[in-house]
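sequence? don't have it. structure:
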């Protein structure tokens, strides 16, 4: 049930009736008509902008439309008042029974409450993490991994057909560097002193790879020419790093549906085919790029290259796809990879990139528009940096990776649930501070603790009620007399529950899973407020000694809150707390 959608349906029916009666022109576009919570709760339960958005196309004054619409709306038994405010907004007040129906719906379908069909099975590919397979994942990857996984869960909950995908960047020079770094650890495993030259990967994580290479090859490749061992070491080390990455993702309870290899594109003809597709559209040509703005690099020189006319699709400048020496640029396989996703039948593409890929957004959007003839939208979400602190001071760890703090370090220090929730307490394009002391702090200022405390309170009351022999089945609680829930604090909590289905659709449409975390914090605040009021007013306590009907109603409300907290946390990939320790 989405009560806001239901009331919007009432508004649309009334508008259509007005058109049928000649009070509005026929055929008006109603898609921008909304029903939302009012900015000031004192003004009512909901508000609609219908008269404001229809006035101009209807050629009428918004207040005139609003007054006629308000009269029609009060004919619905769920709407007890419809007041015209200002230039034409309509504030609505609902019968308490309409709000109580939200609790019943949450109890009748706890697994489905808040789910939406807005996605209509549209196929969405969410590509995230896609870290170079050259070492363990670092703290920046952690945020991108959590964001991408939560976004995929959110879209699935909203009715989309979602695929989680990891693009393995195993086709560039970095995997050769990995192989050479592994070779030094192989030499070390054979008793020689490794030479970790500048540019090689120095982390201890490659020592087990060196030992495994020794076990496989013994000392047979020592002091052999690079061409004798590089291809084999590259493949071996890359697979070892991918296994490490899979294990890192498992720490966050993330499982990818698909792993796609950049290397597999080379020699397959797919890069050539993608470029030829663009050429057939008149978007590939031979030319010379403008010099970079500002100070010219010492090695820059004008040279003819094969260029993609990306400016035809919104980019700032055209982009090279083939170098003057005939080799592909790094952009060319990315074009082919995105064409492959389009060719696999995805209706929408989402790429989750690090903040350092900001300059890549327009060119990738241009390529996808050109390849799909504008049919398949691409949304690139940039993930800003994470700064680590402890008690407000910059935090340094052992850096087992050699040059950075790993995902494993963070999860071992803070725990999976805390890490996941806190990574979603800011919008993806805003920097995030991760203070190990604060994320474990037991206070209202710590969102994850505040929400989990609400979950634990739900479980504690339900456990006590079970010990009293109260029937806690959802079917029984759904039959409770919810009219007994009439205190403003109880109604505030119910109104907050009613926002959940609407919140899911808005967050899914915007590709912003952090909205779920924000909502859960507000919902927890409403529950804690009611709980604290019960310390002074016994009538607000969830268990009412000697009044079975009131107890059943209050437990029903509490159970509904638990349903939504568990649902929202599941989207974020967090396990609800049953008790606080």
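Good, I have the coordinates. None of the values given here were measured: they were computed from a predicted structure.

could you use CA atoms for every contact and neighbour count after this?
Fine.

contacting residues around the one helix or strand residue 412 maps to?
Per DSSP states H and E, residue 412 falls inside helix 407-414. Residues from elsewhere that reach helix 407-414 (C-alpha atoms under 8 Å, 6 or more residues apart in numbering): 136-139, 141-142, 248, 251-252, 397, 419, 436, 439-440.

again, only using 7 Å
Applying C-alpha atoms under 7 Å, 6 or more residues apart in numbering, the set of residues contacting helix 407-414 from outside is 137-139, 142, 248, 419, 436.

same question for stretch 446-462.
418, 421-422, 438-439, 442-444, 520-521, 524, 527-528, 558, 562, 565, 576-580.

inside helices: which ones of the contacts of helix 407-414?
139, 142, 248, 419 (DSSP state H).

would you reformat these as TSV and include distance to residue 270?
TSV is the format used below for the ones in helices among the contacts of helix 407-414 (distance: C-alpha to C-alpha, whole Å):
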residue	distance to residue 270
139	34
142	31
248	31
419	39
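
and here is the other one:
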């Protein structure tokens, strides 16, 4: 049951019954009408801007129209008061009976409460992480992994058909560098003294076991081969080893992809799929032969002062046209991006989300232009950029990792503080804003640590049920129909807690549509804060305690409220990929 969707229907029905609106219905647009919580809870439970957005097309005064709408809404049995504020805002206060019915609905829905059909089953491909398979994942990848995974979970909960995808960049010069780096470690495993790792190769110790595995499998055979023979063998083993490491890192973070898509597959059979994608763009008039002016600043690798095959991306929103085929006939990196996007589109995805690091900001316009060209404007492509994560320990910057050579690995962070603090804190800031991550703060047990505060709320909910079983040993809380006893929930403070629960479906839909999973993390903290505040009121006022040893009936009613809070916390935490513990020590 979605309170705000329910009252949007009721308000529109009330509007349809007003003579002035009925007479001018063709000139009235309800799409700008909003139904939401008032900014100040003291003003009511539900607020609408109906009079503000409808007055002008109806040729009337907003305040006067608001008065008419208010009188019509007062006829609703679930509304106890309607007031008009300012130039025409309408604030509505609901009856206790309505809140009790809503609570019963939340209890019955359990962890399904808040699920939405707003996605209408539309297929969405969320590609995230996609780290080069050249080493362990670092903390920057960590943020993109969490944002992408939580967003995919959120959109699935909101009714989309979501695929989580990882694009393996296993073609290109960085893979050649990886192979040469591994071959050096292979020689080391054979007993050679390699000394300091040469500049340009990957120095991390994580490659040592890969070299040792090659030595065990091949002995000295590879060492006696020319480079063109050992290179493909070492590439395959190195990529497999790096992807196994990356999968383990992702698993430690509770991130699991549905598809791992290999770039090398695009280059197979003479790069047939890349050629086909370019031919498709050519047929649509988006490809030509020409030259590009030199870009300002440092020249990119794929720029040439010669005639080459270009994507006419400026016609579809890009700043400059993009090279597809170099003058020597080889394909550019962007050509593979073209083929990859076309493959997604051909797989039936009309909505694609790329979660990238902030250093990929220059890719946004070219990808958006590519989507318009390939799909003819029918596909929606969104790029979410994740800003940098800065690591601190007690306020001091964290030094680089020995294992990786030049960065802090994702696994080191997870191993030190745990999966849940990492996941929740990576969401506790909008992805487009920088994030400071302090190892000490994310593990402290206080209100200032959001993940602890939210998980503690769920653990407290579970402790209430343990208290109830101790107070009433014959009470079977698992089979008890808590929804049937909600009439015993009547205190204003309890109604405020139900009102916070009522916001959950609206948060789910809004966060999914805006593609902003951080909104859910903020909401969970607010819900936890409301629950803890009510818990503390029970310390001062025994009548508000969830379990009263001398009042079985009111205790059962309040168990329903606690069950509802626990369900929403557990559902929300599951979407963020964070556990909902039954107890905390």
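That came through, no problem. On a predicted model such as this, the values are computed, not experimentally measured, just so you know.

drop the TM-score for these two in here.
TM-score of the superposed chains, computed with TM-score structural alignment, normalised by the length of structure 1, equals 0.96; 580 aligned residues with a C-alpha RMSD of 1.8 Å.

circling back: closest to residue 377 of structure 1 among the ones in helices among the contacts of helix 407-414 of structure 1?
residue 142 (25.9 Å; C-alpha to C-alpha).

equivalent range in structure 2 for stretch 325-339 of structure 1?
With TM-score structural alignment applied, stretch 325-339 of structure 1 matches the range 328-342 in structure 2.

spatially nearest residue to the most centrally placed residue in structure 2 (excluding sequence neighbours)?
What sits nearest the mean C-alpha location of structure 2, by C-alpha atoms, centre = their mean, is residue 151, with 2.2 Å. In this structure, residue 151 of structure 2 finds its nearest non-sequential neighbour in residue 517, 5.5 Å apart by C-alpha to C-alpha, 6 or more residues apart in numbering.

for burial, what's the neighbour tally of the one you found?
By other C-alpha atoms under 10 Å, the residues close to residue 517 of structure 2 number 31.

wait, doesn't it sit right on residue 510?
No - applying C-alpha atoms under 7 Å as the test, residue 517 of structure 2 and residue 510 come out as separate, 9.6 Å apart.

buried ones in stretch 349-364 of structure 2?
Within stretch 349-364 of structure 2, the residues scored as buried using 16 or more other C-alpha atoms under 10 Å are 349-358, 364.

possible to save the residues you listed as JSON lines with secondary structure and distance to residue 505 of structure 2?
Shown next, in JSON lines, are these (DSSP: H, G, I helix; E, B strand; the rest coil; distance: C-alpha to C-alpha, whole Å):
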{"residue": "349", "secondary structure": "coil", "distance to residue 505 of structure 2": "26"}
{"residue": "350", "secondary structure": "coil", "distance to residue 505 of structure 2": "25"}
{"residue": "351", "secondary structure": "strand", "distance to residue 505 of structure 2": "23"}
{"residue": "352", "secondary structure": "strand", "distance to residue 505 of structure 2": "24"}
{"residue": "353", "secondary structure": "strand", "distance to residue 505 of structure 2": "23"}
{"residue": "354", "secondary structure": "strand", "distance to residue 505 of structure 2": "25"}
{"residue": "355", "secondary structure": "strand", "distance to residue 505 of structure 2": "25"}
{"residue": "356", "secondary structure": "strand", "distance to residue 505 of structure 2": "28"}
{"residue": "357", "secondary structure": "strand", "distance to residue 505 of structure 2": "30"}
{"residue": "358", "secondary structure": "helix", "distance to residue 505 of structure 2": "31"}
{"residue": "364", "secondary structure": "helix", "distance to residue 505 of structure 2": "31"}
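
mind putting the residues you listed in CSV, distance to residue 90 of structure 2 included?
Conversion of those to CSV gives the following (distance: C-alpha to C-alpha, whole Å):
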residue, distance to residue 90 of structure 2
349, 41
350, 39
351, 37
352, 39
353, 38
354, 40
355, 40
356, 42
357, 43
358, 42
364, 41
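
among the residues you listed, find me the one that's closest to residue 296 of structure 2.
residue 364 (18.3 Å).

structure 1: which residue goes with the closest one?
Per TM-score structural alignment, residue 364 of structure 2 is aligned with residue 361.

residues contacting its match?
When contacts are taken as C-alpha under 7 Å, 6+ apart, residue 361 of structure 1 is in contact with residue 380.

how many neighbours does the closest residue to residue 3 of structure 2 other than its chain neighbours have?
Nearest-residue entry for residue 3 of structure 2: residue 502, 6.2 Å, with adjacent residues in sequence omitted and distances by C-alpha to C-alpha, 6+ apart. With neighbours defined by other C-alpha under 10 Å, the count for residue 502 of structure 2 comes to 23.

ok, now how distant is whatever residue of structure 1 lines up with residue 502 of structure 2 from residue 99 of structure 1?
Correspondence of residue 502 of structure 2 to structure 1, assessed by TM-score structural alignment: residue 498. As judged by C-alpha to C-alpha, to the nearest Å, residue 498 of structure 1 and residue 99 of structure 1 stand 8 Å apart.

re the thing from before, neighbouring contacts of the match of stretch 325-339 of structure 1?
266, 273-274, 277, 302, 323-326, 370, 374.

filter these down to the ones in helices?
Reading helices off those with DSSP H, I get 273-274, 277, 370, 374.

and the furthest pair within these?
273 and 370 (15.9 Å).

have a look at the two and say which one is more surrounded.
residue 370 (27 against 20).

quick one: contacts for that one?
If you count contacts by C-alpha under 7 Å, 6+ apart, then residue 370 of structure 2 has residue 338 around it.

equivalent analysis for residue 193 of structure 1, please.
If you count contacts by C-alpha under 7 Å, 6+ apart, then residue 193 of structure 1 has residue 187 around it.

tell me which element it falls in.
Residue-wise, residue 193 of structure 1 maps onto no helix or strand under DSSP H and E.

what do we get in structure 2 for it?
Using TM-score structural alignment, residue 193 of structure 1 pairs with residue 193 in structure 2.

equivalent analysis for residue 487 of structure 1, please.
Residue 487 of structure 1 maps onto residue 491 in structure 2, by TM-score structural alignment.

and that match, how far from residue 97 of structure 2?
12 Å.

neighbour-wise, which of the two wins?
For residue 491 of structure 2 and residue 97, the more surrounded residue by other C-alpha under 10 Å is residue 97, and the numbers stand at 16 against 11.
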